[in-house]
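Enquirer: sharing a model that was predicted from the sequence below.
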Amino acid sequence: MNRLLPTNAALQLLRYLSQQLGQLEYDAEKHRLLLPHEAGDATLYFRLPLTIASPVQGKFAMQQPVNYIILLIQSGNCALGYFENGRNLNHKVFRSYMVRKKQGKSQVKYLKTKGKSRAGSRVRLGETLEFFENINGRLQEYFEHHTIDRIAISCSKTLLPYLYSSKTETPFTKSDPRLLKIPRHVHTPIYEVLLDTNRYLLRGELVFDEQGRERATQLLEAAGITGLQHTPEEDSDSWEEDQEDESADEDVFYDEEDEEEDEMEW
């Protein structure tokens, strides 16, 4: 369960927590605070808006500018953009022919399970490599011209190796502390989805289970925040499963000549 908070309300809650509870445990990888609760096994944490910089020595500088990149990747589709304090200053959308005919399965997933492919698959694999080279090329431009504080990313584990092993190098490593996995399912990446993801990341999110529900309500009321609605479609609990299975959102691209192509090792 969760409550999404507009940026101002999230700042209001953060100020209250800092004043009343002092230094809290900060999870840098997920950009969230772990909140104390009387029931030790209760889930209660507060995901911070992306425009709030990571704390220094336990203290938040709430007015500090934050520059960040949002990177959304699915098979054959990518949307990425550079943002300053929530404003999108540049973006790019890439599309590539890398999904197999009829099955709706990306070529990289097919090879992982079958080990063989037709000659037409060489085209898909070639475009797959170029797809990630183009992505990394644009990322390099952002890193060359701007200071990047955070990198918000949505990409399945199947595709991540292609991002990091591209001929055009990724300007950050897979262990970069600035990386933030976007904690919700992302639809086929286009510009509108990029902006919608940014709006989500600009909001705070109080996440809790049934045991933590009452405590979450108490914190919001104590901070003077009312009128928020539970939004089950935004729950973060199943987002990792969505990352694993992106096939439902993949566009199916195919070549009518694939049926007649010879099979060959790849």
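Expert: Yep, it's here. Numbers count the residues shown, from 1 in each chain.
Enquirer: alpha carbons only for contacts and neighbour counts from here, please
Expert: Noted.
Enquirer: neighbours around V93, how many?
Expert: 16 (other C-alpha atoms under 10 Å).
Enquirer: in three-state terms, label it for me.
Expert: Following DSSP: H, G, I helix; E, B strand; the rest coil, V93 is assigned to strand.
Enquirer: structure B:
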Amino acid sequence: MYLYNPSVRNKQQNMNRFIPAQVAATLLQSLRSSSIRQAYDPEKHRLLLMGEDGLELVGFRLPITSSYHNPEGGRKQNYVILLIQAGHCAMGYFENGQCLNHKVFRSYMVRQKQGKSQIKYLKTKGKSRAGSRVRLGETAEFFENINTRLQDYFQAHRIDRIAMSCSKTLLPYLYTSTVPTPFDKRDPRLFRIPKHIHTPIYEVLLDTNRFLQRGELIALTEAGFAAIPALEDLLLHHLNADAAQDDPETLNDIADEVYVTDEWEEDDVSFDEADDEEDDIVDWD
């Protein structure tokens, strides 16, 4: 059960606090009607809570299934999660947290001896012999396959959010593929996943979805959440009241997820730690 306990505030005030989706929805509605100064950052899908001087004190990342403009709910949120690393991609289409379709791609893009993708190798050494041509061809096909599946999702469904994790090295190949991406890098629906992603496989895709379905309170100053006394009051009175009325299992875990698997294409995926180094959150500007 999620209960806010002020007695442990000093130990936790500088730590991020994850909140189940139902509790996050209650908090969002309470904040929207409160006098706390706030601003919504759509790129990060989070609410910024500020002091009277305009200083950002606390961030509240909303669950991907929540809408800031419609906190009471209503319309289901459809979204795509896209995880890309060199030679590995996991992607899926989700409706209100449920994965209705997924795909995992692999490609021969990594130089076996160096443990480095052909794209990264070209930046330092230039083209090699036949092996590099094969890898570059595989790279082109890799992104064509990704964009083809994305095109299918966007043609068949309304897409409200696009959650992506992709290194800055690979982004140009996504957007310049011969099969066009059904959105551009300035699309307001894009959401950068604020989490390091391991080699994308099906389980990592589902784990990312679970992460995105939770809300997250983020202290932006050393004062922690105590910097906004009204927030602490909301946590103490509103969230504890909601938690007392709900099933503890529901609050301890996110909403039930139903995963309808599609095509499982992940033949003996090998984990390549050396190629993970640049695949953190990236700035697309």
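Expert: Perfect, I can see it now. Here the structure is a predicted model, which means the values were calculated and not measured.
Enquirer: now the TM-score, please.
Expert: Overlay of the two chains. TM-score (TM-score structural alignment, normalised by the length of structure 1): 0.80; 232 aligned residues with a C-alpha RMSD of 2.5 Å.
Enquirer: in the stretch 101-250 of structure 2, which spans are strands?
Expert: 110-111, 116-117, 161-166, 190-192, 215-219 (DSSP state E, counting those that start in this stretch).
Enquirer: what's the third one packed up against?
Expert: Think strand 161-166 of structure 2. strand 78-85, strand 190-192 (3 or more C-alpha pairs under 8 Å, 6 or more residues apart in numbering; DSSP states H and E).
Enquirer: neighbours around the residue mapped onto S35 of structure 2 from structure 1, how many?
Expert: By TM-score structural alignment, S35 of structure 2 lines up with L21 in structure 1. When neighbours are defined as other C-alpha under 10 Å, L21 of structure 1 has 11 of them.
Enquirer: do the same with the one 10 residues further on
Expert: Neighbour count of H31 of structure 1, defined by other C-alpha under 10 Å: 20.
Enquirer: these two touch, right, it and L180?
Expert: Yes. Under the criterion of C-alpha atoms under 8 Å, H31 of structure 1 makes contact with L180 at 7.3 Å.
Enquirer: show me what R32 of structure 1 aligns to in structure 2.
Expert: So, by TM-score structural alignment, R32 of structure 1 is matched to R46.
Enquirer: ah, wrong one, I meant K102 of structure 1
Expert: Match for K102 of structure 1 (TM-score structural alignment): K113.
Enquirer: likewise P177 of structure 1?
Expert: In structure 2, P177 of structure 1 lands on P188 (TM-score structural alignment).
Enquirer: what ranges do the helices span in the stretch 1-150 of structure 1?
Expert: 7-21, 107-114, 119-145 (DSSP state H, counting those that start in this stretch).
Enquirer: check which helices and strands the shortest one sits against.
Expert: Right, the one you point to is helix 107-114 of structure 1. Going by 3+ C-alpha pairs under 8 Å, 6+ apart, helix 107-114 of structure 1 lies up against helix 119-145.
Enquirer: which bit of structure 2 covers the helix it packs on?
Expert: Using TM-score structural alignment, helix 119-145 of structure 1 pairs with 130-156 in structure 2.
Enquirer: the matching stretch vs structure 1, average offset?
Expert: Once fitted to structure 1, stretch 130-156 of structure 2 is off its aligned match by 0.5 Å on average (mean C-alpha distance after the TM-score superposition for structure 1).
Enquirer: related to what we said a few turns ago, minimum distance to T158 of structure 1: which of the helices of the stretch 1-150 of structure 1 has it?
Expert: With C-alpha to C-alpha as the measure, helix 107-114 is the member of the helices of the stretch 1-150 of structure 1 nearest T158 of structure 1 (7.0 Å).
Enquirer: the closest one vs structure 2 - mean distance after superposition?
Expert: Looks like 1.3 Å for helix 107-114 of structure 1 (mean C-alpha distance after the TM-score superposition for structure 1).
Enquirer: before we move on, back to that, and the strands of the stretch 101-250 of structure 2, which is most packed in?
Expert: Stretch with highest mean neighbour count among these: strand 215-219 (a mean of 22; mean count of other C-alpha atoms under 10 Å).
Enquirer: what's the average distance of that one to structure 1?
Expert: Mean deviation for strand 215-219 of structure 2: 0.5 Å (mean C-alpha distance after the TM-score superposition for structure 1).
Enquirer: what range does that strand cover in structure 1?
Expert: Going by TM-score structural alignment: strand 215-219 of structure 2 matches residues 204-208.
Enquirer: so what's the spatially most central residue of structure 2 up against?
Expert: Among the residues of structure 2, the one closest to the centroid is I193, at 3.0 Å (C-alpha atoms, centre = their mean). Taking C-alpha atoms under 8 Å, 6 or more residues apart in numbering, we find I193 of structure 2 in contact with 163-165, 212, 281.
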